[in-house]
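Novice: sequence and predicted structure are below.
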Amino acid sequence: MSLTQRVGWRRGVFALAVAVCIAWAAIAVQSVKEIALVIGEPWEDMRQRSSAVIDPAIPGHSWFNIPKSDARLRFTDPQYGFVTPLARFFTVSFTDELVRNVRMSPQIEPLLLDDTLKVVLDLQKQWRKAGWTPIRIKEDPPFADTPQWRARLRDVDKGGTSYWQAGNQYQAMLVVGRFEDNKRPEEERYLITLALAKPWVRP
C-alpha cells in the first residue's frame, strides 16, 4: 500500500468514526423521553405531544399521573417555555381532564452540591431569558453560587427556596435541601424540587 493509499484509508476510517459518533448522538437525543405541556391545557393534548408515556386523566376527578419512564419536562408555552433535565420523580396533576400542576425533581438521583447548583442556575437562567421574574425575593432570593448560598444549602435545617412568576399566568417554586442518600452515606447529596402551576402565592 502506497503512502497516498494509507493516508486515504486513514481519512476514510476517521470520517466513518465521526459519522458513527454523530449517529449515536442523534439516537441518544431522540431516546430522551419528555412530557411536553402547558398548565391549563387539555390532558389529551399533553399526552399526544409527549414522547414519554403517561396514563389518561380520569373524567370528573382531580388526581395525578406519573410518566412510565424517566422524562424531562418541556414547558411549551411560546413565551415562557423552558426544559428541565431528566427526572425520576415526576407527577402531573389534573382536574376535569385539564393539566393543573407539575411537581418533580429534575434529576434521576440525589446530586452533589456543584451539580445541584448547575441545575438550579440553568433553570433560573432559562426563566430570566424567557421573561420570568423572581418574586418574594426579600424572604426567598434566587439561588446563586456564592459562599453564603453554599453554606446555607449545606445546613440540613435551612436549605433554600426561590419563587418565580411568568406574567400573571404561571408560578414556579424551586426548593433545594440536603438529602440522606443511603447509597452514599459519606457524601453530601441534594434533592431539588420544582413545582409549577397557575399563581398560588402572592408576589
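Specialist: Ah, there it is. Numbering: from 1, shown residues only.

Novice: every contact and neighbour count from this point should use C-alpha atoms.
Specialist: OK.

Novice: Phe90 - how many residues pack around it?
Specialist: 24 (other Cα atoms under 10 Å).

Novice: so where does Asp122 fall, helix or strand?
Specialist: Using DSSP states H and E, Asp122 maps to helix 113-130.

Novice: and here is the other one:
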Amino acid sequence: MVKTAADFTVPPSDYRIVVPDGWFQLALEPEESDASALALAEQQFHGIDNAPHLKRELTRELQRQAREAYAAGGTELYLSTLVVGPVPLSSSLLISVPPPGEWPDISGPAALSRHLELLPGRQEVGVVELSAAGRVVRTRQHREPDPARQLGNTLPTTSLSYYAPIPMTEKWLVLDFSTPIDPLANQMVELFDTVAGTLHWL
C-alpha cells in the first residue's frame, strides 16, 4: 500500500517515480557517468557508422549534463529516447535535492509559490495536490533556445517543475522536466504531469 505524505511521522527513506518505457536513466555518479553517457550515445547511433563526430559530440554533451546535474544535487536524470514515426520525442527529467545553502528558507508550498511568482520567466506558478506526494508547487516556463548548450537546438524549450516538500524534513525534492518540442509542448506537459503524479515516498 502506497503511503501518503500525511502518513509519515519520521522522514521517508526514499522515493519512487514511474517513468515511461524508452526513458534512459543516465548515471550521475562521477565514477559511472562517463560510461553511462557512452552507452546512451552508442544506443542512439546503433547501426549508424558514418557519423563518429556526431556520436562524440553527443557523448561529450551527455557527460556535461551528468556533471552539471550531479553538482546541482541531482539524484536521477532521465532522457527520452522515444520516437513517434520520424519525430523524436526529446525530453528530460532531472530529480534533485537542492544542497544546503542553495535553497531559500521556505516553510511550505504556499510560501514557495509566492516566492517563485516573483521570479522572472515563470508562466504558471501554483500549488497542486499529488495523490501520494501531497501538496507541491508546480511551475511552467517557456525559454528561448540556447544552441551553444543544447547541441544546436534552435527551438524554444518548455520546462515543467514540481517542488515537493519531503515529509518531516526541511528539504525539497525537485522534479525538473524539459522538452524542446515546441509544437507538442502541451501534450508533453500532460505526459510530465502524469509522471509527476506517480511520485510517492517510501
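Specialist: Okay, I see it. All values reported here derive from a predicted model rather than from experimental measurement.

Novice: TM-score for the pair, please.
Specialist: For this chain pair, the superposition-based TM-score is 0.36 by TM-score structural alignment, normalised by the length of structure 2; 113 aligned residues with a Cα RMSD of 5.1 Å.

Novice: which elements pack onto the helix holding Asp122 of structure 1?
Specialist: The contact analysis (3 or more Cα pairs under 8 Å, 6 or more residues apart in numbering; DSSP states H and E) places helix 113-130 of structure 1 against strand 82-83, strand 189-197.

Novice: now the last one against helix 113-130, angle please.
Specialist: If you take axes from the mean of the first three to the mean of the last three Cα atoms, to 10 degrees, strand 189-197 of structure 1 sits at 20 degrees to helix 113-130.

Novice: and strand 189-197 of structure 1, what does it pack against?
Specialist: Looks like strand 189-197 of structure 1 contacts strand 98-104, helix 113-130, strand 170-179 (3+ Cα pairs under 8 Å, 6+ apart).

Novice: what do you get for the first one?
Specialist: Contact here means 3+ Cα pairs under 8 Å, 6+ apart; on that basis strand 82-83 of structure 1 packs against strand 72-75, helix 113-130.

Novice: single out the most deeply packed of the ones you listed.
Specialist: Most buried of these, by mean neighbour count (mean count of other Cα atoms under 10 Å): strand 72-75, with a mean of 20.

Novice: list the helices and strands that strand packs on?
Specialist: Here strand 72-75 of structure 1 touches strand 34-37, strand 82-83, going by 3+ Cα pairs under 8 Å, 6+ apart.

Novice: so Arg150 of structure 1 belongs to a helix, correct?
Specialist: Yes. Assessed by DSSP: H, G, I helix; E, B strand; the rest coil, Arg150 of structure 1 belongs to a helix.

Novice: quick check: closest non-adjacent residue to it.
Specialist: In space, and not counting its chain neighbours, Arg150 of structure 1 is closest to Leu113: 7.9 Å by Cα to Cα, 6 or more residues apart in numbering.

Novice: if we can go back for a sec, kindly reformat the helices and strands packed on strand 72-75 of structure 1 as CSV containing mean neighbour count and distance to Gln124 of structure 1.
Specialist: As requested, these are exported to CSV (neighbours: other Cα atoms under 10 Å; distance: least, Cα to Cα, whole Å):
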stretch, mean neighbour count, distance to Gln124 of structure 1
strand 34-37, 24, 19
strand 82-83, 18, 10
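
Novice: what about Leu112 of structure 2, how many neighbours?
Specialist: 19.

Novice: gap between it and Ser36 of structure 2?
Specialist: Using Cα to Cα, to the nearest Å, Leu112 of structure 2 is found at 35 Å from Ser36 of structure 2.

Novice: for Leu130 of structure 2, same thing?
Specialist: Taking Cα to Cα as the measure, Leu130 of structure 2 falls 31 Å from Ser36 of structure 2.
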